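*Asks:* Let's see this in three dimensions:
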Amino acid sequence: MQKRVNGEIGQTPRKAVWKKNKATLWYYPAKRKRFNTPLFLVYSLLNQSYILDLAPGMSMIEAFTKSGYDVYLLDFGKPGYEDGDTSLDDYILKYIKKGVERALHHSRTENLTVIGYCLGGTLALIFAALARESIKNLILFAPPLDFSEPPILSKWAEALKKEEISLDSLIDEYRVIPAKLVEFGMRTATSPFTFDKLLSRIGPQEDDVYSLKKQLVGEWVNGHIPFAGAALKQLMNDLGKENKLIKNKLKINGQKVDLRKLTTNLLVVSTTEDLIVPEEMTKPLMNIVASIDKTYKRVSGGHISLALKGEIPEFLSEWLEGRSERFE
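*Replies:* Predicted coordinates for the structure are as follows:
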């Protein structure tokens, strides 16, 4: 558990089952196991993953374990200067792929449900398109996928696409972008969106629970982590500038990421008040994949509100239960 001024975060019982460099694969056993199909969570590279287990009553992971699912969370950790050459290929193949293999071995199952949140959803989709055999279900929460019309810093994005500016040399100089610079970049990119607007979308504002949630989310928002330079350049150039992922032109370790060949059960979720990843960055995926069982769901809330409800929304519970193997 991690300490905070007002108490502890990440209180759902867990244990580490695999580590690589700064990354840790955490295992959260079900309170009372009802399903054999475990959940494998992939979070973003921009923030700390504890937002998925913020506190009792406001934890997505706690809600999953209470519903009878074993949960695995891949925490990438905080890269140091020595990790500047860590690429997108590394995150997909050396971390997500290896983490999934370890989760399958630990759970003694042949497949699992992969759940990606925000940029973690982008990474999860790339992995799923390359390694379909071990994935029974794929759930993506607000993943940025289509960068043809970015909602923030549109002039900067257009300048990057036209090669009027380049940040590669700056990234090379830093090797790993410091957390403070990542925070500055995110605040610049999301203005005029304010922290108060973000918080207004996490729930009712009239009780002590909201006050605690506001304080904890505030600490998390200000807790950005360093970003490996090699991966950032790939994301900015291959995805942001050239939009290769949604165009089926992205390659990972020389292998083409062809979304048209993705056939796994798919659920994609966006929220009505998402200030960071609006649905036009997410929904185009539905017309590309070959999945027969695919669902797009738009729900009320903001970018992180689903992670803080403390319970599994009914639509998600029904979708997941119907596609998970029962525990006898």
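
*Asks:* rest of the way, CA atoms for contacts and neighbours
*Replies:* OK.

*Asks:* Give the buried residues for the longest helix that the chain contains.
*Replies:* Assignment by DSSP state H gives helix 208-221 as the longest helix of the chain. Buried residues in helix 208-221, counted by 16 or more other Cα atoms under 10 Å: 210, 213, 214, 216, 217, 220, 221.

*Asks:* Could you also give me the structure for this second sequence? I'd like to compare it with the first:
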Amino acid sequence: MKFKKLSLLILVVLIIIAGVVAVQYFTGGNSQSNYNSQTAGSVVYIENGVSGVVTINDPFLNRTTAITVIYYPMDTGTGFIVTNNGYIITALHVVGDLKALDKQQLKILSSSDIERYTEMAAVKGYIDQYNPELVSELGTSSADPNSTTNALIQRGLLSVSSTKQVIKVKVPNIDQKFTATLVDVGNPNIGEDVALLKLNTNLNNLPTLNISSKKPTILEKVHMYGYPGSNSTNSSFNQQELKPSISNGFLTTETAKNSTNSNNNFNIQSIFENLVNWFTISSTSQTVANSSIYYGTTAETTKGESGGPVMDSQNNVLGIIIFGVESSDLFKQQIKITSSLFMSSDYIVQICKKNNVSINVV
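*Replies:* I've put the predicted structure just below:
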């Protein structure tokens, strides 16, 4: 019996592999042929950062210095405009806590998180500008900014006057610089990686995207837009010409995930598990309790593209890019069964409805 089940799974995988090869052959894989300038004009670049004022008492230089952190960017991501007056959808982790993301968990930035990131930014700025020897003088590690910050706090040498989260947004084809307010987020406890932002602007003629009301289907062709991140510490926010890249592919799997079991290490075993989950969900047409539905695609995305739109063939938003799947598994690389994950437009509709934001659902 087990042999029959395994044979069936292998047969399914072989069928999907054949589909992958055929679609890649006839569609040209991740070509730029489906680039839509109107869609790209609504896809925004996002920077998540902090600002504030921190006072440092340096006993080695016998000086007290107030460090003003005007703006310290921590990470970048992508979003897209859904209303003319500037409501934006992105992924929760783009504007959330980076340390939680390292543990594959979703968490909004608390006031203490914002304070800690501001403290570390101020300490770094102080060391760079005033006392490069502070790390060795305190006996802390230069590789761990936390250790120096903790040492200053423990000795009563650091105090915080003010801190806040600062979300910056660059809209294509508009020179004006925007900040945004975090309005609401999905439920992080069940893996709802979605956030709603509002641009701090009086503009009411911004380009928007239509949201699809259709359920994504296996082998459906998709186009993903996003701004690839950079390993450089320099901000890309000031670039005049900022255009999102596009990746084309098709939908391969449907699986239930939550914040505790999300796993981006896809191997042959996880492919089988995803296929089983897909058959289970498709046959029952029910959402698995205490989890969210994620979709796998062959479209390749990278760090920084999270929060970008997943478009269908009619250029309607089918979902939100969550993350790209990086794997050293040779089998996975060869067939590209899953290269990125996204959440469906259902979560966009839900969070906008909850906050009385009127969007165009088609």
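
*Asks:* Now compute the TM-score of the two chains, please.
*Replies:* Scored against TM-score structural alignment, normalised by the length of structure 1, the superposed chains reach a TM-score of 0.26; 151 aligned residues with a Cα RMSD of 7.0 Å.

*Asks:* re the thing from before, can you list the helices and strands that the longest helix of structure 1 packs against?
*Replies:* Helix 208-221 of structure 1 sits against helix 195-199, with contacts defined as 3 or more Cα pairs under 8 Å, 6 or more residues apart in numbering; DSSP states H and E.

*Asks:* Show me which residues of the helix it packs on are buried.
*Replies:* 198, 199.

*Asks:* Output the contacting helices and strands for that helix.
*Replies:* Contacts defined by 3+ Cα pairs under 8 Å, 6+ apart place helix 195-199 of structure 1 against helix 208-221.

*Asks:* Follow the chain on from the helix it packs on and name the next helix or strand.
*Replies:* Per DSSP states H and E, the first helix or strand lying C-terminal to helix 208-221 of structure 1 is strand 227-228.

*Asks:* Residue 61 of structure 1 reaches residue 72, doesn't it?
*Replies:* No - using Cα atoms under 8 Å, residue 61 of structure 1 is not in contact with residue 72, being 9.1 Å away.

*Asks:* okay, and the common contacts of the two?
*Replies:* residue 28 (Cα atoms under 8 Å, 6 or more residues apart in numbering).

*Asks:* The two: which has the busier surroundings?
*Replies:* Neighbours per residue, other Cα atoms under 10 Å: of residue 61 of structure 1 and residue 72, the larger number sits with residue 61, 32 against 29.

*Asks:* so where do the helices sit in the stretch 251-362 of structure 2?
*Replies:* 268-284, 330-335, 346-354 (DSSP state H, counting those that start in this stretch).

*Asks:* Tell me which of those helices is the most buried.
*Replies:* helix 346-354 (a mean of 17; mean count of other Cα atoms under 10 Å).

*Asks:* Give me the helices and strands touching that helix, please.
*Replies:* If you count contacts as 3+ Cα pairs under 8 Å, 6+ apart, helix 346-354 of structure 2 packs onto strand 195-199.

*Asks:* one more time with 10 Å
*Replies:* The contact analysis (3 or more Cα pairs under 10 Å, 6 or more residues apart in numbering; DSSP states H and E) places helix 346-354 of structure 2 against strand 87-90, strand 178-185, strand 195-199, strand 292-297, strand 317-324.

*Asks:* List the buried residues in the helix or strand following the first one.
*Replies:* The first helix or strand that comes after strand 87-90 of structure 2 along the chain, using DSSP H and E, is helix 98-102. Buried residues in helix 98-102 of structure 2, counted by 16+ other Cα under 10 Å: residue 98.

*Asks:* Going along the chain from helix 98-102 of structure 2, find the next helix or strand for me.
*Replies:* Sequence order places helix 111-129 as the next helix or strand after helix 98-102 of structure 2, per DSSP H and E.

*Asks:* Could you pull out the buried residues of that following helix?
*Replies:* Within helix 111-129 of structure 2, judged by 16+ other Cα under 10 Å, the buried ones are 113-126.

*Asks:* Of those residues, which pair is most distant in space?
*Replies:* The distance between the two most remote of these (Cα to Cα) is 20.0 Å, for 113 and 126.

*Asks:* residues of the longest strand seen in structure 2 that come out buried?
*Replies:* Using DSSP state E, we find that the single longest strand of structure 2 is strand 63-81. Buried residues in strand 63-81 of structure 2, counted by 16+ other Cα under 10 Å: 66-69, 71-81.

*Asks:* now swap in stretch 52-65 of structure 2 and tell me
*Replies:* 52, 53, 54, 55, 56, 57, 58.

*Asks:* Quick one: list the elements packing against the helix or strand hosting residue 11 of structure 2.
*Replies:* In this structure, residue 11 of structure 2 sits in helix 2-27 according to DSSP H and E. Applying 3+ Cα pairs under 10 Å, 6+ apart, we find helix 2-27 of structure 2 packed against strand 245-257, helix 268-284, helix 330-335.

*Asks:* I'd guess residue 163 of structure 2 is in a helix, am I close?
*Replies:* No - looking at residue 163 of structure 2 with DSSP: H, G, I helix; E, B strand; the rest coil, it is strand, so not inside a helix.

*Asks:* quick one: it and residue 72 touch, right?
*Replies:* No - the pair residue 163 of structure 2 / residue 72 is not scored as a contact, 11.2 Å apart, by Cα atoms under 10 Å.

*Asks:* Now do the shared contacts for the two.
*Replies:* Taking Cα atoms under 10 Å, 6 or more residues apart in numbering as the criterion, residue 163 of structure 2 and residue 72 both touch 50, 51, 52, 117, 118.

*Asks:* biggest separation within the residues you listed, which pair?
*Replies:* Every pair of these checked by Cα to Cα; the farthest is 52 and 117, at 9.9 Å.

*Asks:* Would you mind listing the residues touching both of those two?
*Replies:* 72, 163, 164, 165.

*Asks:* Closest to residue 245 of structure 2 out of these?
*Replies:* residue 72 (25.3 Å).

*Asks:* wait, isn't that closest one in contact with residue 51?
*Replies:* Yes - using Cα under 10 Å, residue 72 of structure 2 makes contact with residue 51 at a distance of 6.2 Å.

*Asks:* what do these two both touch?
*Replies:* With Cα under 10 Å, 6+ apart, residue 72 of structure 2 and residue 51 have common neighbours 117, 118, 121, 122, 165, 166.

*Asks:* Hmm, residue 146 and the first one touching each other?
*Replies:* Just to be clear, that refers to residue 117 of structure 2. Yes - contact criterion Cα under 10 Å: residue 117 of structure 2 and residue 146 qualify, at 9.4 Å.

*Asks:* quick one: the residue lying closest to residue 250 of structure 2 once chain neighbours are set aside and residue 26 of structure 2, what's the gap?
*Replies:* Of all residues not flanking residue 250 of structure 2 in the chain, residue 221 sits nearest, at 4.1 Å (Cα to Cα, 6 or more residues apart in numbering). According to Cα to Cα, to the nearest Å, residue 221 of structure 2 stands 12 Å off from residue 26 of structure 2.
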